[in-house]
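1. Structural data only, the sequence is not supplied:
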């Protein structure tokens, strides 16, 4: 009888702990790493020849929105295409439990706008045969999983559940009694395996309030008072485990107490009250404004010096936005853009040409849109990328600025005249974070985590789920700003530690055999493409990869040469570990 199920033979091991790479074999038994050393091939049922290849722990992606996609895609691409073996859902306080059955449609509507998840795939894929968070966890555990799942307790549906409905929760703040009930549900969720709680607090009226509800109003979590979140932090402290994922911005709010430093201080307060790590979202990078991330790095260092455990999740993928006004929603900080981009397709088409709205958008543009430019790049730099109307072909490949100059138009009119003529037109935004030297600074901090893939969300616009491949190729192989050992430490071990995932994240005997095996020299991200692979024949934008030889999840090969094997060895991680 074979001693091992699988042996990975003659690979170069980068184990995720910063230990220098070394050559050895890995023996896998019952989904775990049984032995690392020199092993005999005939001691295994299966041998994977890893000569000349890197053998490393699978990536752990802590910021995804696969809450809907998990119901139709066991592998959660694009994450699994890029070496990720574990993801976390429930981020930003969004999700589908706890939930009154009458609010199922309303919950889907919220995510169809806020996270730009197409509505029809959700409708045909989820039966909502659950209500409480523990019931939902049981449901996830019964699904076929090609990747490991950890789950945060999402604040928005929990508040709606306690207050009776989404409509009631949008009409007022929770009472003290209702707040206590949410804290009780959090405790029950932690007992059922939640790894903490997540929330978005993009303060209404701020210049970063770019993610709104389906009707353009703030999300439930955006409207909750700071005292509510302090109570949730204290509730987590009572459990003594887990983490907090928090996306907060009050920048641009008409209040002298608001702003970036206030947001820093509040994250620190949550860490202090909980005594648990806070995952601060997000360290977004724009090469033109390095002072922003540098201020965040200084704050992170000071908070941790004071014993307040805060980690920043950094946006590390270089991913341009591809926007079409059929679907775009991330200019929602502007009442004018919000009006233009809500409604049916025909209503949007009419509003794109509306003289009153055009005048308002021109005035806003001329006054400056600093926060929006920081996040998405300047509108004048957007390129007319994909056209479906042959009469518009002359604009292909030109920037908004070029078109405006050639036709003597304002930038707003140059862009919207084309989109009003054909709303399907795709505009490609600039990559705002292409200076690798900025990431040399960011990844030198002991408190920064790579990622913010937003996997499963904004799937018609962006593909930041490529971040792990981008880090290994761009930052390590091509630019040499960090070692391979450091990259895998941050992609797996540090992320696992910060999120309280205890049974994986490095290649050590006794841990889960979540392993990625790849050829570093051949590793690359493939071009962006549109695929119709969602339920109801809906489409999304993806970027695949090359160079990954095998991906193992709990010892089972899920991908070989970038092709899915059909194996479903993924597990629900309750409390940060498989049962």
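-> In hand now; what should we look at? Here the structure is a predicted model, which is why all the values come from computation and not from measurement.

2. Going by C-alpha atoms from here, please, whenever you check contacts or count neighbours.
-> Will do.

3. contacts for the strand of greatest length in the chain?
-> Identified as the longest strand of the chain according to DSSP state E is strand 4-13. By CA atoms under 8 Å, 6 or more residues apart in numbering, the residues outside strand 4-13 that reach it are 21-30, 34, 39, 41, 43-56, 555.

4. Which ones among the residues you listed map onto strands?
-> 22-29, 34, 44-49, 54-56.

5. and the residues you listed, which are buried?
-> The neighbour count (16 or more other CA atoms under 10 Å) marks 23-29, 34, 44, 47-49, 54-56 as buried among the ones in strands among the contacts of strand 4-13.

6. which stretches of the stretch 51-200 of the chain form helices?
-> Along the stretch 51-200 of the chain, counting by DSSP state H, counting those that start in this stretch, helices occupy 104-114, 119-125, 133-142, 155-163, 166-171, 176-191.

7. Use this one as the comparison:
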């Protein structure tokens, strides 16, 4: 007898093949039947026409710290994700000698906006080497499976000490140390190596660049060639110029970006291994993404395996009363900042307090602290380019009428007045979304082209990172709710196409041959989805991190069941408490 039978579902098997209707049977964690009428089972799930898909495979997260103290692994767990890859962008927590732990925390705080106080309290530091870190994770259980890339920055610091931080070139001996670290990481089951070259990745009060940002090309070749000795692994990299022009980074010209792509090609040629890089549209050169895609296609046609990681929607940051906002450092706001958000919003609507907050200047950093200073300064500097969102509004392709500047002009208000009144409205749940990347043209037509491209994977959910700025782990179910169903301003995709992108395609990109498809004999990672009722809710603040830390969480509802390795981990959008997720070790 089978353990579970999902009855009467519309089965999208993750390959892109046409949907079929029938049953899915599971026994001992493995799929035993797809389609037709299955026999009796110990547990039956009545799909009754619901969509049945493989579990979603997330290929870009930053749970490196969270997995050491948490078992749930949200926000990914509640968004249908059954496998996630972490250790991205060259930052992580292994290897790390005791003297370097504070540095690794500071780098992660700066690059991925995970509060240092959360990491300092939460990470137990039961390891020093990368293999020891992997062994520690292997002793834990989770709501999903986790795979790990070995990050460059900790290896560079381990090999070079202070010289890594001051961006000196590695000596031959230091390169040999890094080679050995890579070999050890691959032997321990790493899925590859990650590195970061983007100048915007900075950390600390003195705004230093991440170790490895300016490493010589020979250093990247050494890492990649050592990885290739294992016969497996991908080399993931955040390219220089990935965010376009910015106040804290030199402008990357087309020539600079083409030189960056040449580096990817050289790494792939020298190592014979796939290179994955991040690609988004940005406003300072709205044609850059197409140029890079064209280079990537030509490289693949020449036999060099290069893949772009793309986002499926506008990408930036969310401003709201419970997160970061323009008024955090104003004296009259500080008087009410600890009230519940609905009471705070009501107090902000009082005419006298509104006038006071809008007329005040920010208190100094030594008075209000780093977070309030960061939030108020950052959002003030962004001005009126954000889009106004409410909890009732789920249009992820907003038109120009919702831009703060345009609303201010139409209403005869200042930008600050528009932002203030919007955030203070109703129960304080409204937001202003600054789409810093991937929305320069005011639409998602370019994303449609990227999603059609053979050399892209759907990525950049960033689960575990940018905790009070974004909540993009929901981007995988967004492929279904938006791209296969709700888009109004342009063409959509079929359900089969979008399911394949977030399951089988991502699994293949990381060599996961046991999952990502609904096939007899493969691992039983499955989602049962009310496709018509699938809904991404407005982000809210969750208070569930060590040291009282908070994070944005975007809840997705419409999952009738999520099954991991044959065990139901979620049922009707609720956690069953099962923790069958484990560390994945890549093997030859």
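-> The structure has been received and is ready for your questions. As the structure is a prediction and not an experimental result, all values here were calculated from the model.

8. got a list of what the nearest residue to residue 388 of the second structure once chain neighbours are set aside touches?
-> In this structure, residue 388 of the second structure finds its nearest non-sequential neighbour in residue 432, 4.8 Å apart by CA to CA, 6 or more residues apart in numbering. Applying CA under 8 Å, 6+ apart to residue 432 of the second structure gives the contacts 318, 319, 320, 386, 387, 388, 389, 419, 423.

9. Compare these with the first structure and list the overlap.
-> Contacts conserved in the first structure for the contacts of residue 432 of the second structure, counting by both residues aligned by TM-score structural alignment, their matches' CA atoms under 8 Å: 318, 319, 386, 387, 388, 389.

10. Now check the second structure for the residue matching residue 242 of the first structure.
-> With TM-score structural alignment as the criterion, the equivalent of residue 242 of the first structure in the second structure is residue 233.

11. Number of residues surrounding the closest residue to that match other than its chain neighbours?
-> In this structure, residue 233 of the second structure finds its nearest non-sequential neighbour in residue 192, 4.1 Å apart by CA to CA, 6+ apart. By other CA atoms under 10 Å, 30 other residues sit near residue 192 of the second structure.

12. Equivalent analysis for residue 362 of the first structure, please.
-> 14.

13. correct me, but it touches residue 412?
-> Yes - counting by CA atoms under 8 Å, residue 412 is a contact partner of residue 362 of the first structure at 6.0 Å.

14. Could you find the closest non-adjacent residue to the residue nearest to the spatial centre of the first structure?
-> By CA atoms, centre = their mean, the first structure has its centre lying nearest to residue 454, at 2.1 Å. Distance criterion CA to CA, 6+ apart; nearest residue to residue 454 of the first structure, sequence neighbours excluded, is residue 64 at 4.4 Å.

15. and the aligned residue in the second structure for the one you found, how far is that from residue 190 of the second structure?
-> Per TM-score structural alignment, the equivalent position to residue 64 of the first structure in the second structure is residue 61. To residue 190 of the second structure, residue 61 of the second structure is 15 Å away according to CA to CA, to the nearest Å.

16. What of residue 149 of the second structure?
-> From residue 149 of the second structure to residue 190 of the second structure the distance is 5 Å (CA to CA).

17. try residue 115 of the second structure
-> 26 Å.

18. Kindly report the same for residue 344 of the second structure.
-> Taking CA to CA, one finds residue 344 of the second structure at 47 Å from residue 190 of the second structure.

19. ditto for residue 279 of the second structure
-> Shown here: residue 279 of the second structure relative to residue 190 of the second structure, a distance of 23 Å by CA to CA.

20. Who are the contact partners of the match of residue 64 of the first structure?
-> Residue 61 of the second structure neighbours (CA under 8 Å, 6+ apart): 84, 85, 86, 87, 88, 460, 461, 462, 463, 464, 465.

21. Generate a markdown table for the kept ones among the contacts of residue 432 of the second structure, with neighbour count as supplementary columns.
-> Shown next, in a markdown table, are those (neighbours: other CA atoms under 10 Å):
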| residue | neighbour count |
| --- | --- |
| 318 | 24 |
| 319 | 25 |
| 386 | 23 |
| 387 | 22 |
| 388 | 22 |
| 389 | 24 |
